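Peer 1: Sequence and predicted model, in that order:
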Amino acid sequence: MNSDFISALTDGLGLLDSLLGSAQYFPFLLLGTGVFFTIYLKFPQLRFFNHAMRIVRGKYDKDDAQGDATHFQALSTAISGTVGTGNIGGVALAIYLGGPAALFWMWMTAFFGMTTKFVEVTLSHKYRMVDEQGHIAGGPMYVMERRLNMKWLAVFFAVATVVSSFGTGNMPQSNNIASGIETSFGIPVWLTGAVLAIVLGMVIVGGIRRIVQVAEKLVPVMAIIYFIGGLGVIFVNLPQVGASLIAVFQDAFTGSAAAGGFLGASFAYAFNRGVNRGLYSNEAGQGSAPIAHAAAKADEPVSEGMVSILEPFLDTIIICTLTGLVILSSGVWTEKIENDFQQFDMQYVAGDYDETRAEDVTALYHHLNFGERVELFSGEIEVVNGRAVTAGYTLLHNRSIAEDVIYTTDERPFSGTLTIKDGKLEQLIDVRGKSLIHS
């Protein structure tokens, strides 16, 4: 693949993201939907919470109820898609980009998302179908087809969900696992990927029944292990926990100021990142969790809807809060680490900016948050043995000033001339250095 194709693909994905997930209207639409249903249904996340706990414990279970999974199995399956990537990586990304304020808006997304999930799961369970083999099939697409009589929309949703499953359902998880194992034990990424594919294939071929049986056993174990580990980190940094919580509430409606390598985030940006990552952590409104819940054994759809109320509470309000306090109390969210840079996350600006100078931080803050233009660098950069020797520019990577940048090609230090045009690197070359978060 040549650089022109990569550039075109990147621009296309960036345009799509700007129209959907990162669009200014998105957090208002998502949060507004939850607020509407919460008020209209008179706060079901509060009124039915205790009843939902009793349902999950099996108090009202009936052996002859139609379905392929118990309430707990359906809950575990739905949570399994978010505990890990959404609750760890998603929270970290929100805080590293939006500061402490982003955690507050993740909480708000979870609270109102509890009602959104209640509605979507109840409807999906109500309009589910039984196939020729007696297996349950359900989800938002069946609501669209059977209730709204909009088969074209059902088909579009189903296709979009399949495509989305690659981007949010397996690629980030597999990549994180493989990268972590390679870093810790030196095992090649491809080998880990192959093992994961085989193991997951053995689970998937068993259908929904085997999937829920595996999720029922794995999810509680991994949640407990992570919870214990997170509490251990918080205990070590206990003196900073209070200040971290104060920062979350203090910055919620003002945005987060610059600190260390973090260049600051406006209210609008923190709000957007918090709501965006909130959806990523609990999937309330995404439409994927109702597919698992539709298979639950229940005569009354609303009872399964009540069970789904627990998901955003457990995976966002509980586990995401734990992750957030670990990151904030330890102070790592302002520290730069070694990262691989993707070119679409890089921007070269003219001038030597220093995050220790207040005027430079202010200029970059307004550039990153309000689009106030700084002069983009255009020209050539001389590189010797992987290190740039040309001055007069600053490389930004994912909203932070990059440090100790190394250019390589074919895993060897690059020497030669790089061309920068309007802040973008023209050549397709590997770049690595220190920044707040990876690409």
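Peer 2: It's in. Note that the structure is predicted; figures quoted are calculated from it, not measured.
Peer 1: Could you use CA atoms for every contact and neighbour count after this?
Peer 2: OK.
Peer 1: if you go through the stretch 201-350 of the chain in chain order, where are the strands?
Peer 2: For the stretch 201-350 of the chain, applying DSSP state E, counting those that start in this stretch gives strands covering 255-256, 265-266, 337-341, 346-350.
Peer 1: Could I get the ones you listed in CSV, plus columns for mean neighbour count and distance to Phe112?
Peer 2: Output for those, formatted as CSV (neighbours: other Cα atoms under 10 Å; distance: least, Cα to Cα, whole Å):
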stretch, mean neighbour count, distance to Phe112
strand 255-256, 24, 21
strand 265-266, 26, 23
strand 337-341, 18, 35
strand 346-350, 21, 35
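Peer 1: nearest to Arg432, of those strands?
Peer 2: Comparing the strands of the stretch 201-350 of the chain by their distance to Arg432 (Cα to Cα), the top pick is strand 337-341, with 4.5 Å.
Peer 1: so what secondary structure elements neighbour that closest one?
Peer 2: The helices and strands touching strand 337-341, judged by 3 or more Cα pairs under 8 Å, 6 or more residues apart in numbering; DSSP states H and E, are strand 430-435.
Peer 1: Put this next to the first one:
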Amino acid sequence: MIETINSFLNGIVWGPIGLCLLFLAGVWMTIVNRGFQITHFAHWMKQTIGAIFKDSHVRAHTEKHDKQISQFQSLCTALAATIGTGNIVGVSTAIISGGPGAIFWMWIMSILGMMTNYSENVLGIFYRIKNKKGEWSGGAMYYLVNGLGAKKGCKTLGKILALLFSCFCILASFGIGNIAQVNSISGNLFSAFSIPTYITGILLVFLTGIVVIGGIKRVALVTEKLVPFMAVIYILGALGIIAIHGNRIPAAFLSIFKGAFGLSSIKGGILGYGLKSAIVWGFKRGAFSNEAGLGSSVMVHSSSNVKEPVQQGMWGIFEVFADTIVVCTLTALVVLTSGFFDLETGKQIVDISASSLVGQAFGNVFGPIGPMFIAIAILMFAFSTVLGWSHYGGKSVEYLLGEKAVVFYHLIFCGMSFFSSTMDLTLAWDLSDTFNGLMMIPNLIGVLACSGTVMAITKNYTDRVFKQKDIKPMYSAYPEIQKEQES
């Protein structure tokens, strides 16, 4: 019965209805903000990754008693949750199920998703509040209640959607944020190093507890070191394989573009099916990988010490860019240049599962070290995802039940890691997929309802920064916080 209900809901949230809503939200937010992610590409690159090396306040740690985190720490914690097994296994699944053309549509979804993520983070900063500990609390819950809820006749709707979003986020934190990740870690470590799954479970309970119970400051301190390290190591390994198979790169890109429009399927008479599969799997895996539109990463971006909503919005753009355009593309090229697919037809010619494709590609080049490298990469990717989602679930519990309940949530979350290491994964993945999608619906309603606010904040920023107009900045929806941020 659970599988039947879940299958029905999954068909809605990740079927034509949900994917169309996600696509249209990206298109609309791109239009109302005048293609900010494209027209101001150089600006947001300079203000994000460029600023890390030039502006010390971007990466500077806040005082020990300060409950805020730096802009760089907020990015790393958000990337910790998004860069995960989806960047490895998810990309392979998209190519196997939708053909190489799925990667093109993954790019399209990520370009649009940049503005969805941007809008979420702008709203997250604009509507965030401070809790009794002095920590910033923000997320879809707050702009649903205070943004959508402030509109005529929408007060009750805003509260209901905020409640639903929080519940779905808590459930998703146990699913995609714990069970799926820990199970992937234990399975890969057992395959590569013969480490018993229960040993992995015990170690992960201990390691997760040390970090998570220390709060967002400790999570951020770990992720700001772990995320850059794991990303650079994986990128270098992937670039090494792609360089070795460099003569196949043009054919790989040609296969992606041909498959994107079903051209590689013409000879087989299945043009329509090939095109539909490429679009659906590209959109689905793209959204699943970078989480733009789910409203999840807003909760950590809102903890940043930044004043300017647009500044944090630009970090949201970079987050999607790094996750999908960089990491997912490299994974796709590793798979497509390693000889597992006929690049003319886009068909898989080697019988290898999605979970093993990248490991096999690394193994073909680096020998026995290859699968071990991927096992360690998945360990780091998945563990960082656990840390990121623990914060998301904690913030949702705080919104629903108050700050004291977060301690109990963290204890349950850490203890869950032991059981996650040994349980069957199939239903957990399916349920997690659905809960992620269910988070998306109320969040996107809130983003679209508040699109006028995002547009006004963006125009206010561009007028001040690019046109040098002497106007009052828009920092917060609340007069007392606006005044505090101006001082």
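Peer 2: The structure has been received and is ready for your questions. Note that the coordinates shown come from a computational prediction; the quantities given were computed from them, not determined experimentally.
Peer 1: Tell me how the two chains score on TM-score.
Peer 2: The TM-score (TM-score structural alignment, normalised by the length of the first structure) is 0.70; 329 aligned residues with a Cα RMSD of 2.5 Å.
Peer 1: just to revisit the earlier point, among the strands of the stretch 201-350 of the first structure, which is nearest Leu314 of the first structure?
Peer 2: Among those, the nearest to Leu314 of the first structure by Cα to Cα is strand 255-256 (26.1 Å).
Peer 1: counting contacts, what elements does the closest one pack onto?
Peer 2: Packing contacts for strand 255-256 of the first structure, counted by 3+ Cα pairs under 8 Å, 6+ apart, involve strand 265-266, helix 267-282.
Peer 1: picking that back up, select, out of the strands of the stretch 201-350 of the first structure, the one closest to Ala137 of the first structure.
Peer 2: Evaluated over the strands of the stretch 201-350 of the first structure, closeness to Ala137 of the first structure peaks at strand 337-341, with 41.7 Å, by Cα to Cα.
Peer 1: so how far is that closest one from its chain's centroid?
Peer 2: Here the centre of strand 337-341 of the first structure is set off from its chain's centre by 19 Å, with Cα atoms, centre = their mean, to the nearest Å.
Peer 1: just to revisit the earlier point, quick one: closest of the strands of the stretch 201-350 of the first structure to Phe48 of the first structure.
Peer 2: Closest approach to Phe48 of the first structure among the strands of the stretch 201-350 of the first structure is made by strand 255-256 (33.7 Å; Cα to Cα).
Peer 1: Tell me which residues touch the counterpart of Ile208 of the first structure in the second structure, please.
Peer 2: Under the alignment (TM-score structural alignment), Ile208 of the first structure pairs with Ile216 in the second structure. Residues near Ile216 of the second structure by Cα atoms under 8 Å, 6 or more residues apart in numbering: 69, 391.
Peer 1: residue in the second structure matching Phe166 of the first structure?
Peer 2: Phe166 of the first structure maps onto Phe174 in the second structure, by TM-score structural alignment.
Peer 1: Give me the neighbour count for Leu400 of the second structure.
Peer 2: Using other Cα atoms under 10 Å, Leu400 of the second structure has 16 neighbouring residues.
Peer 1: can you check the one 4 residues further on too?
Peer 2: Residues within reach of Lys404 of the second structure, counting by other Cα under 10 Å, total 10.
Peer 1: Which residue, neighbours along the chain excluded, lies closest to it?
Peer 2: Among residues not flanking Lys404 of the second structure along the chain, Glu398 sits closest, at 7.7 Å (Cα to Cα, 6 or more residues apart in numbering).
Peer 1: picking up where we left off before, could the helices and strands packed on strand 255-256 of the first structure go into JSON lines alongside distance to Leu13 of the first structure?
Peer 2: Formatted as JSON lines, these follow (distance: least, Cα to Cα, whole Å):
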{"stretch": "strand 265-266", "distance to Leu13 of the first structure": "24"}
{"stretch": "helix 267-282", "distance to Leu13 of the first structure": "17"}
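Peer 1: Which among the ones you listed is found nearest to Leu46 of the first structure?
Peer 2: Among these, helix 267-282 comes nearest to Leu46 of the first structure, with 17.7 Å by Cα to Cα.
Peer 1: contacting residues around Leu171 of the second structure?
Peer 2: Contact partners of Leu171 of the second structure, counting by Cα under 8 Å, 6+ apart, are 393, 432, 435.
Peer 1: Need the buried ones from those selected in PyMOL.
Peer 2: Per 16 or more other Cα atoms under 10 Å, the buried members of the contacts of Leu171 of the second structure correspond to this PyMOL selection:
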select buried, resi 393+432+435
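Peer 1: ok, and the contacts of Leu171 of the second structure in the first structure?
Peer 2: Using both residues aligned by TM-score structural alignment, their matches' Cα atoms under 8 Å, the first structure keeps none of the contacts from the contacts of Leu171 of the second structure.
Peer 1: picking up where we left off before, in a markdown table, list the strands of the stretch 201-350 of the first structure along with distance to Glu145 of the first structure.
Peer 2: Output for these, formatted as a markdown table (distance: least, Cα to Cα, whole Å):
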| stretch | distance to Glu145 of the first structure |
| --- | --- |
| strand 255-256 | 43 |
| strand 265-266 | 42 |
| strand 337-341 | 44 |
| strand 346-350 | 44 |
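Peer 1: And the next helix or strand past the helix or strand harbouring the residue nearest to Lys404 of the second structure?
Peer 2: Following DSSP states H and E, one finds Glu398 of the second structure within helix 369-401. Downstream of helix 369-401 of the second structure, the next assigned helix or strand under DSSP H and E is helix 404-420.
Peer 1: angle of that following helix against helix 369-401?
Peer 2: 150 degrees (axes from the mean of the first three to the mean of the last three Cα atoms, to 10 degrees).
Peer 1: tell me which residues of the following helix or strand past helix 404-420 of the second structure are tucked away?
Peer 2: From helix 404-420 of the second structure onward toward the C-terminus, using DSSP H and E, the following helix or strand is helix 426-449. The neighbour-count check on helix 426-449 of the second structure (16+ other Cα under 10 Å) flags 428-449 as buried.
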